[in-house]
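Asker: fold the following and give me the result.
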Amino acid sequence: MYYIVGMHIHIVPNRGSRPTILLRESYREGKKVKKRTMANLSHLPMHQVELLRAVFQGADLQPAGLG
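Answerer: Predicted structure coming up:
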């Protein structure tokens, strides 16, 4: 039996305040797809959240000044 777990960034809008930014894991329980919150990333600046999102999508990132 194989299990594929996906990690992703989920942005939850909040009325009148900043959105909540969550690091979530998707997994299956039988035929149902479930999500588990691994961390609250709301305290991070948006550019860091976008870098994390790119990493989870498989982007090949290089440090500044290389290449």
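Asker: please make it C-alpha for all contacts and neighbour counts, starting now.
Answerer: Fine.
Asker: just checking, what packs against the strand with the most length in the chain?
Answerer: Secondary structure of the chain per DSSP state E: the longest strand is strand 17-29. Packing partners of strand 17-29 (3 or more Cα pairs under 8 Å, 6 or more residues apart in numbering; DSSP states H and E): strand 6-14, strand 32-40.
Asker: buried set for the first one?
Answerer: Read it as strand 6-14. For strand 6-14, a neighbour-count test (16 or more other Cα atoms under 10 Å) marks 7-10 as buried.
Asker: one more, for comparison:
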Amino acid sequence: MSQKSFLSQSFLTFVMCFFFFLTLFCNAYAANQTQIAVGKWIAPIIYLGAFALLSQGFMHLDPERKKLMKKL
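Answerer: Okay, the predicted model is just below:
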């Protein structure tokens, strides 16, 4: 996987997670019509984004993948 496709895939994963949590936040706000603590929603978005980026980033540590890339 090239560096460009890795970054675009990681960014796409983060954006999808962000919009998923944004949708949940808006639905919860519309259902309750009360103020919701924003900190409760920002932290999971940040952690999910970090997890998505790290899970894609740790692929370069796979020794079998390194061997395959050397053959190419």
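Asker: TM-score them against each other, please.
Answerer: The TM-score (TM-score structural alignment, normalised by the length of structure 1) is 0.32; 31 aligned residues with a Cα RMSD of 3.6 Å.
Asker: now the longest strand of structure 1 against strand 6-14, angle please.
Answerer: Here strand 17-29 of structure 1 runs at an angle of 140 degrees relative to strand 6-14 (axes from the mean of the first three to the mean of the last three Cα atoms, to 10 degrees).
Asker: quick check: buried residues in strand 17-29 of structure 1?
Answerer: 21-25, 27.
Asker: and which of the residues you listed is nearest A54 of structure 1?
Answerer: For the buried residues of strand 17-29 of structure 1, the closest approach to A54 of structure 1 (Cα to Cα) belongs to L23, at 13.0 Å.
Asker: contacts only, for that closest one.
Answerer: 7-10, 37-41 (Cα atoms under 8 Å, 6 or more residues apart in numbering).
Asker: same thing but 6 Å
Answerer: 8-9, 38-39 (Cα atoms under 6 Å, 6 or more residues apart in numbering).
Asker: quickly note the distance from it to G6 of structure 1.
Answerer: To G6 of structure 1, L23 of structure 1 is 11 Å away according to Cα to Cα, to the nearest Å.
Asker: starting at the chain centroid, how far to the helix ranked longest in structure 2?
Answerer: Secondary structure of structure 2 per DSSP state H: the longest helix is helix 3-32. Centroid displacement of helix 3-32 of structure 2 relative to its chain, using Cα atoms, centre = their mean, to the nearest Å, is 7 Å.
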